[in-house]
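Visitor: Have a look at this fold, sequence not included:
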């Protein structure tokens, strides 16, 4: 794919558990050179990719990058696993504590996205004008993030809830059926065009999130190095 034009900032970011590259694209747009790591092959990932165990890789190579990002798998701490699928919780590994420890040991600034992470900043897709309500919690280390005011949502998420169908300005970017978003609608809602794999879109971070955070981090890292 043709990558969007941007102004390079000379920094390198390592995106751990990168999946299809939603977070990576945001960092690219913010000016970073990006490398992704995932234990699963990701043929649609648009940047240099390393198939490896993310914790092992960051332990060995994290010090080589200017900023570390990790979206440690969230099934262990996700709301649905605590509620509807609580009986499955023990089948998912909790990678957040060992992942955080490995990132700290690398000695570089980091960003962690995970529902159980420390909430240094929380972003919602609707804050950026995207037609979905997707909240993500971020923990940071080695720099200070700025958040955004969270305006009230403007209506319903389209689809069936408890036997009632409601129309609304937001797409449900998860699951299938029941009025949930189609693949083109998911791509529109997230600002992601380079993958049409449902599972990858369901898990993706909108690139606007990490562009917003990455620009702030770059300003602070470059100022500290000056």
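Guide: Sure, I can see it. Please read all numbers here as calculations on a predicted model, not as lab measurements.
Visitor: Please count neighbours and contacts with C-alpha atoms only from this point.
Guide: Noted.
Visitor: ok, which stretches of this protein are helices?
Guide: 22-29, 54-61, 79-82, 96-106, 183-190, 198-203, 207-225 (DSSP state H).
Visitor: name the helices or strands packed onto the first one?
Guide: The contact analysis (3 or more Cα pairs under 8 Å, 6 or more residues apart in numbering; DSSP states H and E) places helix 22-29 against strand 12-16, strand 33-38, helix 207-225.
Visitor: try this one next to it:
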């Protein structure tokens, strides 16, 4: 949603069905899907392998490690790209975003790697009076709606979808920076 708000036409690609995806969607393997026709590529390889919760539960190796493969594919493509994942993932941390930088009441730190210098300064994190939907490592029942609202999602998503969602404010910010960088390089 954030890239759309920034002015991009958005197309989603995922190996799994995404029935609530709000834009054009192709169910396909993103690692083999043709990249021609896209101006910018945003990739969010599975994050579960690097999530702190997986380390606590010792499930780390049950999830794929696609970051290096994704990075190589995007570098070889030579188009502007963004790779997003959780803190702890093996990304070059060009940018760390936190919900508090966008006046959201949740930390939800995410790191972004890019081949484009696009990152304006943002205010630092401010972790005072945050909303925490997790109790004992799991999202409590009834918290889906609250978390959706806190991260800026006003359409229906399931608990697992909300838990993995990138707040639209993050991608709107990145999208606006990408547009500015692309105009400056033209």
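Guide: Arrived safely, thanks for sending. Everything numeric here is computed off the predicted structure, so don't read it as measured data.
Visitor: re the thing from before, single out the most deeply packed of the helices of the first structure.
Guide: Burial of the helices of the first structure is given as mean neighbour count (mean count of other Cα atoms under 10 Å); helix 22-29 ranks first at a mean of 27.
Visitor: Identify the residues contacting residue 131 of the second structure.
Guide: Contact partners of residue 131 of the second structure, counting by Cα atoms under 8 Å, 6 or more residues apart in numbering, are 105, 106, 150.
Visitor: Just give me the neighbour total for the aligned partner of the first one in the first structure.
Guide: Yep, that's residue 105 of the second structure we're talking about. Residue 105 of the second structure maps onto residue 131 in the first structure, with residues paired by TM-score structural alignment. Counted with other Cα atoms under 10 Å, the neighbours of residue 131 of the first structure add up to 22.
Visitor: ok, back up a step: dump the helices and strands packed on helix 22-29 of the first structure to JSON lines, plus distance to residue 97 of the first structure.
Guide: Shown next, in JSON lines, are these (distance: least, Cα to Cα, whole Å):
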{"stretch": "strand 12-16", "distance to residue 97 of the first structure": "14"}
{"stretch": "strand 33-38", "distance to residue 97 of the first structure": "18"}
{"stretch": "helix 207-225", "distance to residue 97 of the first structure": "22"}
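Visitor: Give me the range in the first structure that stretch 159-166 of the second structure lines up against.
Guide: Counting by TM-score structural alignment, stretch 159-166 of the second structure sits on residues 198-205 of the first structure.
Visitor: Surely residue 86 of the second structure and residue 47 touch.
Guide: Yes - with contact defined as Cα atoms under 8 Å, residue 86 of the second structure counts as touching residue 47 (6.2 Å).
Visitor: any common contacting residues for those two?
Guide: By Cα under 8 Å, 6+ apart, no residue touches both residue 86 of the second structure and residue 47.
Visitor: What are the buried residues along stretch 29-48 of the first structure?
Guide: Neighbour-count burial for stretch 29-48 of the first structure, counted by 16 or more other Cα atoms under 10 Å, picks out 29-38, 42, 44-47.
Visitor: for those residues, which one is nearest residue 146 of the first structure?
Guide: Nearest to residue 146 of the first structure among the buried residues of stretch 29-48 of the first structure is residue 30, at 15.4 Å by Cα to Cα.
Visitor: any idea how far the aligned residue in the second structure for that closest one lies from residue 111 of the second structure?
Guide: Under the alignment (TM-score structural alignment), residue 30 of the first structure maps onto residue 6 of the second structure. For residue 6 of the second structure, the distance to residue 111 of the second structure equals 19 Å [Cα to Cα, to the nearest Å].
Visitor: repeat for residue 31 of the second structure
Guide: 20 Å.
Visitor: Run through the residues that contact the residue mapped onto residue 127 of the second structure from the first structure.
Guide: Counting by TM-score structural alignment, residue 127 of the second structure corresponds to residue 153 in the first structure. By Cα under 8 Å, 6+ apart, the contact set of residue 153 of the first structure is residue 126.
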